[in-house]
Each structure stands twice: as C-alpha cells, then as structure tokens.
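Trainee: My questions concern the predicted model and sequence given below.
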Amino acid sequence: MTELFNAAISLPNIIPTALLGLVLLYWITVVLGALDFDFLDFDMDTEIEGELEVNADAGGEGDVSISWLNSILVFFNIGKVPFMLFLSTLALPLWVISVMTNHYLGIESFLGGLLVFVPVFFVSLFIAKFLTFPFVKLFQHMEKEDGESNSAVGKICVVSTLITDKKIGQAQVTTSGSPILLNVVTGSGHQLKSGDTALVIEFLKERNLYLVEPYSG
C-alpha cells in the first residue's frame, strides 16, 4: 500500500493522481450534500449554439471548428451524460494505466510521465466512452420522462373523479391523439368533481402527480 501511495504521488503520476483526487473530492462533497450532482454540468447544445451565434456575428470564421468540436464531444458521450460522471469514468482508468505504465517502463521524471500521459489520456477517452454507454440510455429515458411530465403543465384538463387537496383523483387532457390521463390533486381548499374543468399548474415530481386548480375560461 505504501508503494502504491508513493507511486501515485511521484512526479510521473502527479497529473492523473491530481485529476482522480479532484473527482473523489467532488463525489465526497456530493454525498455530504455540499454540491449538487449536476455541479459543473452543462447543456452542450446550448453552449455550442451560443458559440455559433457569437461567431456568426463576428464573421463566422470559427463555425467549422466549433462544429468539429461538437462532433467530438458527442462521439465521446459528453453532453449525453453529466460531465462529472464522464470525467469520473475517464479519471480512474487514466490513473490506473498511467501508474502501471510508468512503473513497468521505469519512468521517474515528470517529463517522461507527461509523454506517457498523452497517449494514455486518449486511450482512457475510449474506455470512458465504453463505460458511459449504459448511462446514455438511462439519462435519455429520464429526460424523455421529464419532457412528458412538463408537456401537460399549462394545459386544460377535464376532471374524471372527485379531487381535493387530500384526495388524489384523475383528469384527462385532450390531445390530437388519445387523451392523456393524469393523476392529480388540487391546492389547499379546492375541490373538483367529475366533469369540472381545471388548469394543470405543476408536476409534483416527488409525488409523481400533477397539481391542478379550478378553471372557468
């Protein structure tokens, strides 16, 4: 264990060790509640679109490079999963491979470690891409559910059963296709019966139902 610790903090391995340390510190602070899970996360589409707009205003010379960068980020699943999750799956194999490679090659200098770091970093990118595959579909499914949940907010619905602030009932939102059936509850002091019209105010994620209020438009 002492040998491993000494190898981890040696000059050839100081960069991957520092990166792994930052990732571990991040997860500790998340577990303790000091940081949110999506800290340092970003919406890649929004960021790229913003850059493209700025470049278009400035003459558009950087559009091609930004598009090229976007393609690379998408290829490695960056933006499809939270950034810190991707960085975590990158940091661990990067550290393991760097320590092992520097040990077996007998590298003891910072420069030698840096020369090893560059190719190992690219290898680790592909490992991270593979490791994040299962999470891509998971987060896509979660985003789809959030989109479906928010799509009913602001719509008019027709109450199907008695609803109060304590009694959960059902209501239907009319669409161009089949009606959407929602589990709903009213705000304090309100009561709705079958056939009443209501407005969908909010999706209560923790209760997996919608808050509605009487509507007479």
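Mentor: Ah, there it is.
Trainee: Going by C-alpha atoms from here, please, whenever you check contacts or count neighbours.
Mentor: Will do.
Trainee: Relative to T2, how far out is the most centrally placed residue in the chain?
Mentor: Centroid-nearest residue in the chain: P82, 3.4 Å away (criterion: CA atoms, centre = their mean). Distance, P82 to T2, by CA to CA, to the nearest Å: 34 Å.
Trainee: go on, Q170?
Mentor: As for Q170, its distance to T2 is 63 Å (criterion: CA to CA).
Trainee: These two: which is more packed in?
Mentor: Set side by side, Q170 and T2 give different neighbour counts by other CA atoms under 10 Å, the larger being at Q170 (19 against 7).
Trainee: Tell me how far the more buried one lies from A34.
Mentor: Relative to A34, Q170 is positioned 38 Å away (criterion: CA to CA).
Trainee: cool, and Q140?
Mentor: With distances taken as CA to CA, Q140 is found 26 Å from A34.
Trainee: ok, now A58?
Mentor: In this structure, A58 lies at 40 Å from A34, with CA to CA as the measure.
Trainee: before we move on, what about T132?
Mentor: As for T132, its distance to A34 is 25 Å (criterion: CA to CA).
Trainee: how far does the helix or strand hosting K137 sit from the chain's center?
Mentor: With secondary structure defined by DSSP states H and E, K137 is part of helix 110-151. The chain centroid and the centroid of helix 110-151 are separated by 11 Å under CA atoms, centre = their mean, to the nearest Å.
Trainee: Please name the spatially closest residue to G169 (chain neighbours excluded).
Mentor: Take G169 and drop its neighbours on the chain: the residue closest to it by CA to CA, 6 or more residues apart in numbering is I163, 5.0 Å away.
Trainee: What about that neighbour, how many residues nearby?
Mentor: By the other CA under 10 Å criterion, the neighbourhood of I163 contains 23 residues.
Trainee: Spit out the contact partners of it.
Mentor: Contact analysis of I163 by CA atoms under 8 Å, 6 or more residues apart in numbering lists G169, Q170, V184, V185, T186, Q191, L192, K193.
Trainee: tell me the angle the one helix or strand the fourth one maps to makes with helix 110-151.
Mentor: Secondary-structure element containing V185, defined by DSSP H and E: strand 180-186. Interaxial angle, strand 180-186 versus helix 110-151 (axes from the mean of the first three to the mean of the last three CA atoms, to 10 degrees): 90 degrees.
Trainee: Check it against this one:
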Amino acid sequence: MQESFLIFITKISLYPTFVFTGLVMFVTLYWVVSLLGMTDMDTVEFGESGGDADVSNLSSTGFFTGLMLKFGLYGVPLIIILTLISLIGWVLSYLYTSFLHQYFDSGVLYYVFGTGALIFVLVVSMWLTGVIISPIRKNIAKIPKRNAISNVGKTAIVRTLSVTDKHGEAELNDGGAGLILKIRPDMNENSLKQGDKVVLVEYLNEANVYLVAPVKDK
C-alpha cells in the first residue's frame, strides 16, 4: 500500500504531470477560500453578457482572449473553467506519465516528448472543457435577466469575510434560492464584515457590482 502511494506521488511529480498537479492544488485552495467567503468568483464574458461571443473575427482580440473564445471558454465563472482544465489535464498527463513517459526517462527526449505532451494535453483539456460548459452557458443565456437596478434599496447580508474596493459578496433574499451579488463599499466604508446587513445603494452596470452601505441599528 505504501509502495503504491509512493509510486503515485512520484508519477504526479514528473514532468509534465506536475504542471497540472500544481493547477489542481491551486483551484482546490481557491475553492476552499471561496467557501470560507474570503473571495468571490467572476464570470468570463466577451461581447454581450450571457450570450454567445463572436468568434468569426479573432484578429481584433488579444491572444489569450482569442484563445478562450476559440475554445468556448466564457460565460461561466473563470474558476470553473480552470477547475475543469486542471482536472482533465491532470488525468490525461497522468496517463501519459504512466504508460508512455517511462520510455523517455532521461535526457533530451524526456523534455522534448514531455513538452509535446504538455501542449497536446492542454489543447485537449481546453477543447473538452469548452464542450462541457457549452450547454451550461447556453442555459444561462436563456434565463431571463433580472432588472439589477430594481434591487437597489433592498437589504442584503455580507457573505465574504470583508468588503473592499476589490472584492466582496452579499446574499440577497429574493424569495427563492437567493442571489449572490458582487458588492463594493460606498463612501470608502471598509468596516463591513461577514454577517453584516447592508443596503444596496447603487448599481454600477459596467462593473456589475452594487455599492452598499451598512444598515444602521435602530
């Protein structure tokens, strides 16, 4: 049992698998931090919000943005995209390490074939991730958009550990499952913490965030 575990650790530490091992560790840590309310998740959007992006002309976009558009990696939280790419890439690279990489255990060929496998696995992982999130993105696009401005004046509860001008989330009871809203403090109010009640003062459309102020106890 111990020997099998050591073999497993060795394989996930080999090139190129260790690249995806590191990514899996990163996204796992991010999910833990997110569940603790220490950060919020952003959705990757290009073009019209929630709709399909125009991939007919990628020359006007940056390389990274164009690559994500090409593989359909948009319309859902970025951490979900990274999680899927990491997990798929880890499995594929682990299989490569287990069955093929043993024939190139040293020298130049070790890194040449390892780098080739890394690129191939990354491309396949991005493609499969795009296939997986495609129906999710389309279903999200079909959901009728709520009038965000109509939430202004309502009371929500802070769910992140703190609220700064960089991050913050609050939960709004809408009579259903509840809404998770991105919030920022109004008038440089930096004392907000998890569990505080806040009033939604203003909605900033371009940033898709609400300015909030603490609810004063009577």
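Mentor: In hand now; what should we look at? Just so we're clear, the structure is a prediction, and the values are computed from it rather than from any experiment.
Trainee: Just give the TM-score of the two.
Mentor: Counting by TM-score structural alignment, normalised by the length of the first structure, the TM-score of this superposition works out to 0.53. Behind it: 143 aligned residues with a CA RMSD of 3.5 Å.
Trainee: Check which helices and strands the strand holding V185 of the first structure is in contact with.
Mentor: Using 3 or more CA pairs under 8 Å, 6 or more residues apart in numbering; DSSP states H and E as the contact criterion, the elements in contact with strand 180-186 of the first structure are strand 163-164, strand 169-173, strand 209-214.
Trainee: For L73 of the first structure, which of those is the nearest?
Mentor: Distances from L73 of the first structure to each of these were compared using CA to CA; the minimum, 35.7 Å, belongs to strand 209-214.
Trainee: counting contacts, what elements does that closest one pack onto?
Mentor: In this structure, strand 209-214 of the first structure makes packing contacts with strand 180-186, strand 197-204, judged by 3+ CA pairs under 8 Å, 6+ apart.
Trainee: what's the offset of that strand from the middle of its chain?
Mentor: 28 Å.
Trainee: One more: stretch 16-30 of the first structure?
Mentor: 18 Å.
Trainee: In the second structure, point out the residues matching that stretch.
Mentor: Under TM-score structural alignment, the alignment places stretch 16-30 of the first structure onto residues 20-34 of the second structure.
Trainee: Let me know the angle separating the helix holding K137 of the first structure from strand 197-204.
Mentor: Computed by the same axes, to 10 degrees, the angle between helix 110-151 of the first structure and strand 197-204 is 160 degrees.
Trainee: Next, the angle strand 209-214 makes with helix 110-151 of the first structure.
Mentor: Comparing the axes of helix 110-151 of the first structure and strand 209-214 via the same axes, to 10 degrees yields an angle of 40 degrees.
Trainee: could you say what helices and strands the helix or strand just after helix 110-151 of the first structure packs with?
Mentor: Using DSSP H and E, the helix or strand that follows helix 110-151 of the first structure towards the C-terminus is strand 156-159. Using 3+ CA pairs under 8 Å, 6+ apart as the contact criterion, the secondary-structure elements in contact with strand 156-159 of the first structure are strand 169-173, strand 197-204.
Trainee: So which of these is the most surrounded?
Mentor: The highest mean neighbour count among these belongs to strand 169-173 (a mean of 21), with neighbours defined as mean count of other CA atoms under 10 Å.
Trainee: got the angle between that one and strand 180-186?
Mentor: Going by the same axes, to 10 degrees, strand 169-173 of the first structure makes 130 degrees with strand 180-186.
Trainee: gap between the residue nearest to G169 of the first structure and I66 of the first structure?
Mentor: According to CA to CA, I163 of the first structure stands 52 Å off from I66 of the first structure.
Trainee: Over to Q172 of the first structure?
Mentor: Following CA to CA, the distance that separates Q172 of the first structure from I66 of the first structure is 45 Å.
Trainee: Other residues contacting the match of stretch 16-30 of the first structure?
Mentor: Taking CA under 8 Å, 6+ apart as the rule, stretch 20-34 of the second structure contacts 12-13, 39-41, 79, 82-83, 86-87, 89-90, 93.
Trainee: Now, these that are in helices?
Mentor: Counted as lying in helices by DSSP state H, out of the contacts of stretch 20-34 of the second structure, are I12, I79, L82, T83, S86, L87, G89, W90, S93.
Trainee: Tell me which two in those residues are the farthest apart.
Mentor: Farthest-apart pair in these is I12 and I79; separation 22.0 Å (CA to CA).
Trainee: thinking again about what came up before, CSV please, covering the helices and strands packed on strand 209-214 of the first structure and showing distance to N13 of the first structure.
Mentor: CSV is the format used below for these (distance: least, CA to CA, whole Å):
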stretch, distance to N13 of the first structure
strand 180-186, 55
strand 197-204, 48
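Trainee: F122 of the first structure is nearest to which of these?
Mentor: For F122 of the first structure, the closest of those is strand 197-204, at 42.5 Å, according to CA to CA.
Trainee: Tell me the gap between the closest one and the middle of its chain.
Mentor: On the basis of CA atoms, centre = their mean, strand 197-204 of the first structure sits 27 Å off its chain's mean C-alpha point.
Trainee: Kindly report the same for stretch 95-108 of the first structure.
Mentor: Stretch 95-108 of the first structure sits 33 Å away from the centroid of its parent chain (CA atoms, centre = their mean).
Trainee: who's in contact with it?
Mentor: Stretch 95-108 of the first structure is contacted by residues 7-8, 10-13, 16-17, 20, 113, 116-117, 120 when judged by CA under 8 Å, 6+ apart.
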